[in-house]
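K.L.:
pasting a predicted model and its sequence here:
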Amino acid sequence: ASVDRSGGFTTKAGGGGGGADDKVPYVTMMQVRALIAGNAGTCIGKAVTIAVRYAHVRRQGFTAAGAGADPRLTQVYGAANEHMLLDYPMHQYRLLPLLATAYAFRAVGQDLAASMRALEQRLYAAGGSVTKLELSQLHATSAGLKALTTREAAEAIEDARKCCGGHGYLAASGFPELYTTYLQNCTVEGDNFLLPQQVSLSLRLRLSLGRSPSQSRGPRSARSWPRPS
């Protein structure tokens, strides 16, 4: 495609016909979103690693010496021993789900990237034998996962920083650079406010394709929508 000096837009001969050449750039964009989704898990993992290590070293709140008491701390503090932050259920409640999320996002990013590679190979090998419905589904999946993973990752990094108390504000903690560097992912390759709307449009399309022609005519009320079985 090209744009002339007067603003006229023209496509190349045969362009826009749904061939492989038309789809490859689109698949490339979706591949980047798959990488972003996987990278969200990596960045959450970095934040959780910092927070868990801090929670293991940081001691707060004394407990009576006894079974499980650290003898090294007993030498310093006497009969009383201090709790690790990780000893507190509330701290575990905040950090352990983030750890699980890191693994989940890494896995979903790898799975989505594999789907994109398989699609790209089909485009090259079979001369573009990919349906628009398949592309629509992958577009919705990549758009939704990109928006979800980046939003959750940004919130997870910030929550992990809060788990480190005042030390989380220090540049030496690694959080300031990690957080400010990561935030741009909520905007690149599709703003997170718009991408979920692409998912809803795709779902509406698939829902309409599953209807009979008579159901698709005319205005519909909420009562006409299918109910879960």
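P.N.:
Perfect, thanks for sending it. Numbers count the residues shown, from 1 in each chain.

K.L.:
make it CA atoms for all contacts and neighbour counts henceforth
P.N.:
Will do.

K.L.:
so residue 45 touches residue 99, yeah?
P.N.:
Yes - using C-alpha atoms under 8 Å, residue 45 is in contact with residue 99, at 6.5 Å.

K.L.:
neighbour count for these two, which is higher?
P.N.:
Neighbours per residue (other C-alpha atoms under 10 Å) separate residue 45 from residue 99, with residue 45 holding more: 23 against 19.

K.L.:
would you mind listing the residues touching both of residue 45 and residue 99?
P.N.:
Both residue 45 and residue 99 lack any common contact, where contact means C-alpha atoms under 8 Å, 6 or more residues apart in numbering.

K.L.:
included below, for side-by-side comparison, is a second structure:
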Amino acid sequence: MIAIIDYGAGNLFSVKNALDFLGYENIITSSAEDLKRADKLILPGVGALPDAMKKLNETGLVEVILDEIAAKDNCSGKPLLGICLGMQMLFQKGYEFEETDCLGILEGEVRFIDAPGLKIPHMGWSDIKIENKCPLSVGIKEGDMLYYVHSYKAVTPKENISLYSEYGGIVPGLVFNGNVYGAQFHPEKSGKVGLGILKNFANL
């Protein structure tokens, strides 16, 4: 069973609908016990990073999430997928409006997309390139298209990047470390390619 974490700042139902379509048991929940019972966790997110982190901290679920994914043991527990803002929350710090401490699971920071001459937010379909293979990128090929909506991006070592797009520079699209993954794009809105990534996650 996949638990979609409800902390008041997520694109919950689009993710749930995609998992329902694929036929995977899932639940939207803010219960620590549900997270402990689940086989996998999804951390969605929309909006501003400081507000989302504040809401997540207020739920009291941060320590539960870290314990379940074994963040202190090189991410060797339950698989976790952060989506869009949920991916950004996996890093150490973010700089949207103000400096914000994030979950610190992945090495790196979240910074504004510096893309002179290009529209911000980065919104729409972008083709992808492969930096490193990972379990979620199985079946994905260079040139496949994914759907993005964001103004901030992760700045992280190359070894953490599986897929990326180019928009005034490298935009990490799919990041990973151990059993923790983050998708800056919206897999639930990215057609067959995005559904394939969700299926890969569900089948871990």
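P.N.:
Sure thing, it's come through. These figures come from a predicted structure and were not determined experimentally.

K.L.:
TM-score for this pair?
P.N.:
Here the superposed chains carry a TM-score of 0.21, computed using TM-score structural alignment, normalised by the length of structure 2; 80 aligned residues with a C-alpha RMSD of 6.0 Å.

K.L.:
now whichever strand or helix holds residue 200 of structure 1: buried residues?
P.N.:
According to DSSP states H and E, residue 200 of structure 1 maps onto helix 195-209. Residues 195, 196, 198, 199, 202 are the ones in helix 195-209 of structure 1 that count as buried (16 or more other C-alpha atoms under 10 Å).

K.L.:
contacts only, for the last one.
P.N.:
Applying C-alpha under 8 Å, 6+ apart, we find residue 202 of structure 1 in contact with 136, 137, 140.

K.L.:
gap between the first one and residue 208 of structure 1?
P.N.:
Here the criterion is C-alpha to C-alpha, to the nearest Å. By it, residue 136 of structure 1 lies 14 Å from residue 208 of structure 1.

K.L.:
can you check residue 159 of structure 1 too?
P.N.:
For residue 159 of structure 1, the distance to residue 208 of structure 1 equals 40 Å [C-alpha to C-alpha].

K.L.:
what packs against the lengthiest strand in structure 2?
P.N.:
In structure 2, taking DSSP state E as the definition, the longest strand is strand 170-177. On a contact count with 3 or more C-alpha pairs under 8 Å, 6 or more residues apart in numbering; DSSP states H and E, strand 170-177 of structure 2 meets strand 152-155, strand 161-166, strand 180-183.

K.L.:
packing partners of the longest one?
P.N.:
Translated: strand 161-166 of structure 2. strand 122-127, strand 129-130, strand 170-177.

K.L.:
try 10 Å this time
P.N.:
Applying 3 or more C-alpha pairs under 10 Å, 6 or more residues apart in numbering; DSSP states H and E, we find strand 161-166 of structure 2 packed against strand 122-127, strand 129-130, strand 145-150, strand 170-177, strand 180-183.

K.L.:
can you check the first one too?
P.N.:
In terms of contacts (3+ C-alpha pairs under 10 Å, 6+ apart), strand 152-155 of structure 2 is packed against helix 85-88, strand 93-94, strand 109-112, strand 170-177.

K.L.:
next, format these as CSV and append mean neighbour count and distance to residue 29 of structure 2.
P.N.:
Below are those laid out as CSV (neighbours: other C-alpha atoms under 10 Å; distance: least, C-alpha to C-alpha, whole Å):
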stretch, mean neighbour count, distance to residue 29 of structure 2
helix 85-88, 28, 15
strand 93-94, 24, 25
strand 109-112, 20, 26
strand 170-177, 24, 24
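
K.L.:
could I get the ones you listed in CSV, plus columns for distance to residue 130 of structure 2?
P.N.:
Converted to CSV, those look like this (distance: least, C-alpha to C-alpha, whole Å):
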stretch, distance to residue 130 of structure 2
helix 85-88, 18
strand 93-94, 25
strand 109-112, 21
strand 170-177, 9
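
K.L.:
out of those, nearest to residue 22 of structure 2?
P.N.:
Among those, the nearest to residue 22 of structure 2 by C-alpha to C-alpha is strand 170-177 (20.3 Å).

K.L.:
so is residue 83 of structure 1 in a helix, a strand, or just coil?
P.N.:
Assigned state for residue 83 of structure 1: strand (three-state reduction, DSSP: H, G, I helix; E, B strand; the rest coil).

K.L.:
what segments of structure 1 are strands?
P.N.:
Taking DSSP E, the strands of structure 1 run over residues 2-3, 9-10, 59-64, 80-84.

K.L.:
which of the ones you listed sits most buried?
P.N.:
With neighbours taken as mean count of other C-alpha atoms under 10 Å, the strands of structure 1 reach their highest mean count in strand 80-84, at a mean of 19.

K.L.:
and that one, what does it pack onto?
P.N.:
Using 3+ C-alpha pairs under 10 Å, 6+ apart, strand 80-84 of structure 1 sits against helix 20-57, strand 59-64, helix 71-77.

K.L.:
other SSEs contacting the last one?
P.N.:
In terms of contacts (3+ C-alpha pairs under 10 Å, 6+ apart), helix 71-77 of structure 1 is packed against strand 80-84.
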